[in-house]
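In: below: sequence and its predicted model.
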Amino acid sequence: MTRLSEQTLGQISQPRPEYDRRRLRPGILHFGVGNFFRAHQAAYLDRLMNMGLAHDFAIIGAGVMSGDARMRDTLAVQDHLYTLVEQSAGASRARVLGPVIDYITPGDHVRVIASLADPAIRIVALTITEGGYFIDAATGHFDPTHPAIAADAANPDMPQTVFGLIVAGLRARRAAGHAPFTVMCCDNIPHNGDVTREAVVETARLSDPDFAEWITAEVAFPNGMVDRITPATSERERRLVREDFGIEDDAPVFCEDFIQWVLEDRFPAGRPALEKVGVEFVQDVTPWELMKIRILNGGHAVIAYPAGLLDIHFVHEAMEDAQIRAFLEKIERDEIIPAVPPVPGTDLGAYFAKVAERCANPKIGDTVRRLCLDGSNRQPKFIVPTIAHRLERDQPVEGLALESALWCRYCAGISDSGAVIAPNDPNWDRLIIQAQAARNDPAAWLAMAEIYGATGRDPRFAQPFARWLAMLWNKGTRATLDAYIRG
């Protein structure tokens, strides 16, 4: 057994960095050093560095949440090295990654701002989760009245949020005469670059409107589509790394072997040559983004809630369930895929087949509960727009109405077996009240305007929703799925 560190790298038999990490120089500051970032963006960069390229684009990590300290401390002990385990259905392959060279102590905002001001940093990247952008649920836009943002506006020189820090870093660069960095959002949000631009610009506007206009004119925020299934790390994954690969690693990352990154090529300050390791650079990411959000993320929701109501633990187990698999295939074929515009060079049917294969991968250990998480944030992004798209064309939404009814039924807090469903949403307290009220009054659920908007008032959606919800309560998930599948 080898404890992972720079000193012990030579003792590890698995693939490891082929570059001299002592010669790496920082070029990227990344907020949110979680599993997805380490399995996705850092994995691409590691491959590029192994080709002898991008050694001046090493990564400095940063975080603003108290929970970030644990990851920072764990990685620091390992010299910021970690094991990535890529898993197909038939094999697991491990390699040690080394593009992260430092991680600023969470709370040390003075050092974060100093790093952002360093002209060597040309890209500032973010994976702060879909819920980290201070979006007003009612408007769908950035909420400048949020207390954390208001606090940054009152004290812009010592900000506490990611966006306040980015503004302070850009201000310091302009004052020093340095070109601005590019802000690259890697979160799973439609038009994520545009969302990030609004958050940064509107944060700046609260304390300095003229500087906000400068950011709008001078700073690039490319949109991107990212994709890789990356479950949370538990003791199970740490044990597997020890037993299967002989590495003592307190922060391994397990992921599927599939990976995709489509990115708009707008990096005025320069970027790594990521196209050499499979990143697709395009003029407009929208077609790929809609494909992924509707077919993959929407498909996850289709799988999640019937499986949650049936007490199924793992996603691959849900895919082994004949009813859930048939439900997914029918709703994708009949309603979701037809709502996706053409994507250059992509067969949408083949894309969905790959999605189904990925979800069925037993090695991943992805949980149904993770897919059910945060529906109040995900449904308005991944399901409701597809419903609205179809209603605009006067097309039926029977399957999507059933998906919404399943989510509502799940949020009532009890599965078909009578098992209690633990809170699984930041807004769980409200959702459980609305879901229980909807048992007798389905309109109570659809009245959540921040989720459904005008769609919830459309009888072409509201009527099948109410019918399916009544059937779920009266006959259960199995009988309801059967009714939909049989048409």
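Out: Yes, it's here. Given the structure is predicted, the values throughout are model-derived calculations rather than measurements.
In: from now on I want contacts and neighbour counts done on CA atoms only, so please keep to that.
Out: Fine.
In: hey, where'd the strands end up in this structure?
Out: Ranges of strands in the chain, per DSSP state E, are 2-3, 26-31, 58-62, 82-87, 92-97, 100-103, 123-126, 182-185, 224-227, 247-248, 253-256, 260-264, 280-282.
In: what's the last one packed up against?
Out: The contact analysis (3 or more Cα pairs under 8 Å, 6 or more residues apart in numbering; DSSP states H and E) places strand 280-282 against strand 260-264.
In: could you do the fifth one as well?
Out: Using 3+ Cα pairs under 8 Å, 6+ apart as the contact test, the elements touching strand 92-97 are helix 41-50, strand 82-87.
In: and the first one, what does it pack against?
Out: Looking back up the chat, that one is helix 41-50. With 3+ Cα pairs under 8 Å, 6+ apart as the test, helix 41-50 has strand 92-97 packed against it.
In: if we use 10 Å, what do you get?
Out: Helices and strands touching helix 41-50, as assessed by 3 or more Cα pairs under 10 Å, 6 or more residues apart in numbering; DSSP states H and E, comprise helix 35-39, strand 58-62, strand 92-97, strand 100-103, strand 260-264.
In: adding distance to residue 211 and mean neighbour count, write the helices and strands packed on strand 92-97 out as JSON lines.
Out: Putting the helices and strands packed on strand 92-97 into JSON lines (distance: least, Cα to Cα, whole Å; neighbours: other Cα atoms under 10 Å) gives the following:
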{"stretch": "helix 41-50", "distance to residue 211": "30", "mean neighbour count": "22"}
{"stretch": "strand 82-87", "distance to residue 211": "39", "mean neighbour count": "23"}
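In: for residue 269, find the nearest of these.
Out: helix 41-50 (17.3 Å; Cα to Cα).
In: can you give me the offset of the closest one from its chain's centre?
Out: Taking Cα atoms, centre = their mean, to the nearest Å, one finds the center of helix 41-50 at 19 Å from the center of the full chain.
In: second structure for comparison follows:
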Amino acid sequence: PVVQADIDEGPAHARHAMSMVAALLLERFQNGAAPLAVVSMDNCSHNGEKLQASVMTVAKAWLEKGYVGQDFIDYLSDESKITFPWSMIDKITPRPHKIVEESLEKDGIEGMTPIVTSKNTFIAAFVNAERPQYLVVEDKFPNGRPALEKAGVYMTDRETVNKTERMKVTTCLNPLHTAMSVYGCMLGYDLICAEMKDEDIVALIKRLGYVEGLPVVVDPKILDPKAFIDEVIEQRLPNPFMPDMPQRIATDTSQKVGIRFGETIKSYIAEGRDLNTLVSIPLAIAGWLRYLLAIDDNGNAFEVSADPLKDDLQAKLAGIEFGKPETVTDQLDGILSNASIFGSDLTKTVLADKIKAYFKAEIAGAGAVRKTLHKAVNG
């Protein structure tokens, strides 16, 4: 509704972020039409493309309403004038945490208590983040740019930005995060760094990254995939001053599994690799489905993180009872066959039976998740 209102009322009343960007570009156009690179820092793939599509949608609607002329659209469409470079940003920065606040106060730094808004947004005088950080930007700046590479920014071409993004989200970081988050929630953890002291969870993600992911990783050349995983496992995830929570990572998992696991599965199929060799990927998917039952490994109820498909997925698991593996019949097929979730129909692969077997083992009773995880990663 807010975007529709911006379209109807025109540039002078822009209130949505994308409408504001379009209005600012119109102001620039009307005052000399100087070139500009509009760089998205959103943490999503093809971010420049998404930003461009959003701005152009608003601008073309204004053209239809008579608020702007075709010459403005031409300005936005001319890459010698306006560009929307892609970028890949990687720096985990969760909300301000009490651990960091207390650490600062012990050092005599006061007034660190965050302000929490009515929408549960945290604002603080400190940021708990991590030392490793990556920013890869498409070098498409029609009006010149600062020497960003001197500050460690990787300036490169669009294909390399895309490959770096794929390396991170399909192999070297995000799959590890998702796998450990669902198991962490079921095993009673509330900190990612604490999970890194759990030998079974560490074995799970090491196999996922090094053994199952690296053989089909997209290599961007500007970063070494194996060294990237080394840093994730040895420095980033164990960092106690970056107190991220598995409950946060588990949010919207249905929107993530297709990229974080599905792409590797598709690569295995495309290259003729044996899907039977996969352990961590089917274990991670089985763990996610087990997590959706909202019962931890001790048999206690817990709150599943927000997910747009949560209600639908949990409805499909109806009839499955904790402690009764025999109640698992064909409920999982309705989920595993959904190519919009996994990127392909997993019931047409050997992975479906493997996932079902892990799932059934994990609902056998209290301690079954731990037992199944331990056996699978040490088998």
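Out: Looks like it arrived, so ask away. Here the structure is a predicted model, which means the values were calculated and not measured.
In: what's the TM-score here?
Out: Scored by TM-score structural alignment, normalised by the length of the second structure, the superposition of the two chains gives a TM-score of 0.80; 341 aligned residues with a Cα RMSD of 2.6 Å.
In: re earlier: can you add distance to residue 204 of the first structure and give the strands of the first structure back as CSV?
Out: Below are the strands of the first structure laid out as CSV (distance: least, Cα to Cα, whole Å):
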stretch, distance to residue 204 of the first structure
strand 2-3, 45
strand 26-31, 18
strand 58-62, 20
strand 82-87, 36
strand 92-97, 36
strand 100-103, 26
strand 123-126, 17
strand 182-185, 15
strand 224-227, 23
strand 247-248, 44
strand 253-256, 36
strand 260-264, 24
strand 280-282, 29
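In: nearest to residue 401 of the first structure, of those?
Out: strand 224-227 (26.2 Å).
In: what about that closest one, how far off from the second structure?
Out: Taking mean Cα distance after the TM-score superposition for the first structure, the mean distance separating strand 224-227 of the first structure from the aligned residues in the second structure is 1.5 Å.
In: show me what that strand is in contact with.
Out: Residues external to strand 224-227 of the first structure that are found in contact with it (Cα atoms under 10 Å, 6 or more residues apart in numbering): 36-37, 40-41, 184-193, 258-265, 279-282, 284-293, 296-297.
In: and residue 162 of the first structure, what pairs with it in the second structure?
Out: Residue correspondence to the second structure (TM-score structural alignment): residue 162 of the first structure is matched to residue 17.
In: re the thing from before, residue 442 of the first structure is nearest to which of the strands of the first structure?
Out: The nearest among the strands of the first structure, by Cα to Cα, is strand 224-227 at 34.5 Å.
In: what range in the second structure matches that closest one?
Out: Using TM-score structural alignment, strand 224-227 of the first structure pairs with 87-90 in the second structure.
In: quick one: what's aligned to residue 204 of the first structure in the second structure?
Out: Checking with TM-score structural alignment, residue 204 of the first structure has residue 59 as its match.
In: do a quick rundown of the helices in the stretch 251-400 of the first structure.
Out: 286-291, 298-309, 315-320, 322-331, 348-359, 368-372, 375-382, 384-392, 398-411 (DSSP state H, counting those that start in this stretch).
In: please name whichever of those helices is nearest to residue 94 of the first structure.
Out: Comparing these by Cα to Cα, helix 348-359 comes nearest, at 18.6 Å.
In: so how far is that closest one off the chain centroid?
Out: That offset, for helix 348-359 of the first structure, works out to 19 Å (Cα atoms, centre = their mean).
In: could you do stretch 326-344 of the first structure as well?
Out: The answer for stretch 326-344 of the first structure is 21 Å, by Cα atoms, centre = their mean.
In: against the second structure, where does it fall?
Out: So stretch 326-344 of the first structure sits over residues 203-221 in the second structure, by TM-score structural alignment.
In: now the matching stretch: buried residues?
Out: 203-210, 212-214, 216-220 (16 or more other Cα atoms under 10 Å).
In: longest helix anywhere in the second structure?
Out: helix 47-65 (DSSP state H).
In: on contacts alone, who are the packing partners of it?
Out: So helix 47-65 of the second structure, by 3+ Cα pairs under 10 Å, 6+ apart, packs with helix 2-9, helix 17-30, helix 70-77, strand 82-83, strand 87-90.
In: so which of the ones you listed comes closest to residue 266 of the second structure?
Out: Closest among these, using Cα to Cα: strand 87-90, at 22.8 Å.
In: gap between residue 333 of the second structure and residue 261 of the second structure?
Out: 17 Å (Cα to Cα, to the nearest Å).
In: so between those two, which is more surrounded?
Out: A direct count of neighbours by other Cα atoms under 10 Å for residue 333 of the second structure and residue 261 places residue 261 higher, at 27 against 17.
In: quick one: contacts for the more buried one?
Out: Counted by Cα under 10 Å, 6+ apart, residue 261 of the second structure has contacts 169-171, 174-176, 178-179, 208, 213, 280-282, 284-285, 342-343.
In: change it to 7 Å
Out: 170, 175, 281 (Cα atoms under 7 Å, 6 or more residues apart in numbering).
In: measure the equivalent of it over in the first structure to residue 347 of the first structure for me?
Out: Alignment note (TM-score structural alignment): residue 261 of the second structure maps to residue 383 of the first structure. Taking Cα to Cα as the measure, residue 383 of the first structure falls 21 Å from residue 347 of the first structure.
In: next one: residue 404 of the first structure
Out: 27 Å.
In: try residue 436 of the first structure
Out: 41 Å.
In: look at these two and report which has more neighbours.
Out: Neighbours per residue (other Cα under 10 Å) separate residue 436 of the first structure from residue 347, with residue 436 holding more: 18 against 11.
In: of the buried residues of stretch 203-221 of the second structure, which pair is most distant in space?
Out: 203 and 220, at 26.0 Å, using Cα to Cα across those.
In: tell me the counterpart of residue 422 of the first structure in the second structure.
Out: Per TM-score structural alignment, residue 422 of the first structure is aligned with residue 303.
In: quick one, what contacts its match?
Out: So residue 303 of the second structure contacts residue 294 (Cα under 7 Å, 6+ apart).
In: let me know how buried residue 210 of the first structure is, in neighbour terms.
Out: Counted with other Cα under 10 Å, residue 210 of the first structure comes out at 10.
In: thinking again about what came up before, nearest to residue 458 of the first structure, of the helices and strands packed on helix 41-50 of the first structure?
Out: Nearest of these (Cα to Cα): strand 260-264, 34.8 Å.
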